[in-house]
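[1] next comes the sequence, and after it the predicted model I'd like to discuss.
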Amino acid sequence: MTDDEEAEKGGRPCPRCDQPLFRRHCKYVCPQHGVVYDCSDPFWQS
């Protein structure tokens, strides 16, 4: 894992596996499940 990837690791856990999510371009990505949250979704609140 690069320093940039580690810096973008979020505190939010994945709702499926509780792994820390990574923030990528307005999306929260689980290393196992892919995109979990997308901030363009009007029903998701940060």
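    Received the coordinates, thanks.

[2] CA atoms for contacts and neighbours, from now on please.
    Will do.

[3] in stretch 28-39, what's buried?
    Residues of stretch 28-39 classed as buried under the neighbour-count rule (16 or more other CA atoms under 10 Å) are 28-30, 35-38.

[4] among these, which one sits closest to residue 15?
    Nearest to residue 15, judged by CA to CA, of these is residue 36 at 8.1 Å.

[5] second one coming, line it up with the first:
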Amino acid sequence: MTDDGIEDVGGRPCPQCERPLFKRHCKYVCPEHGVVYDCADTFW
């Protein structure tokens, strides 16, 4: 985890570009596309 609260997940890929997502608080963030998933999303 970095100082700004971003955790390198490295598992789940971005559905648009396949880059590894980072977990920030309750969101999964793509470095290219921004927030991709929110922990409240129940469809994934």
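    On my side now, so go ahead. Everything quoted here is computed from the prediction, not taken from an experiment.

[6] work out the TM-score between the chains.
    Taking TM-score structural alignment, normalised by the length of structure 2 as the basis, the two superposed chains have a TM-score of 0.75; 41 aligned residues with a CA RMSD of 1.9 Å.

[7] ok, back up a step: and the furthest pair within the buried residues of stretch 28-39 of structure 1?
    Pairwise distances across the buried residues of stretch 28-39 of structure 1 (CA to CA) peak at 11.8 Å, for the pair 30 and 38.

[8] can I assume residue 23 of structure 1 sits in a helix?
    No. Going by DSSP: H, G, I helix; E, B strand; the rest coil, the assignment for residue 23 of structure 1 is strand, not a helix.

[9] burial check on it, number of neighbours?
    Summarising burial for residue 23 of structure 1: neighbours were counted as other CA atoms under 10 Å, giving 20.

[10] tell me the contacts of it?
    The contact partners of residue 23 of structure 1, taken as CA atoms under 8 Å, 6 or more residues apart in numbering, are 8-10, 29.

[11] secondary structure element for the spatially most central residue of structure 1?
    Ranked by distance to the mean C-alpha position of structure 1 (CA atoms, centre = their mean), the top residue is residue 28 at 2.4 Å. Taking DSSP states H and E as the definition, one finds residue 28 of structure 1 inside strand 27-30.

[12] can you check which part of structure 2 that strand sits on?
    With the alignment judged by TM-score structural alignment, the segment of structure 2 matched to strand 27-30 of structure 1 spans residues 27-30.
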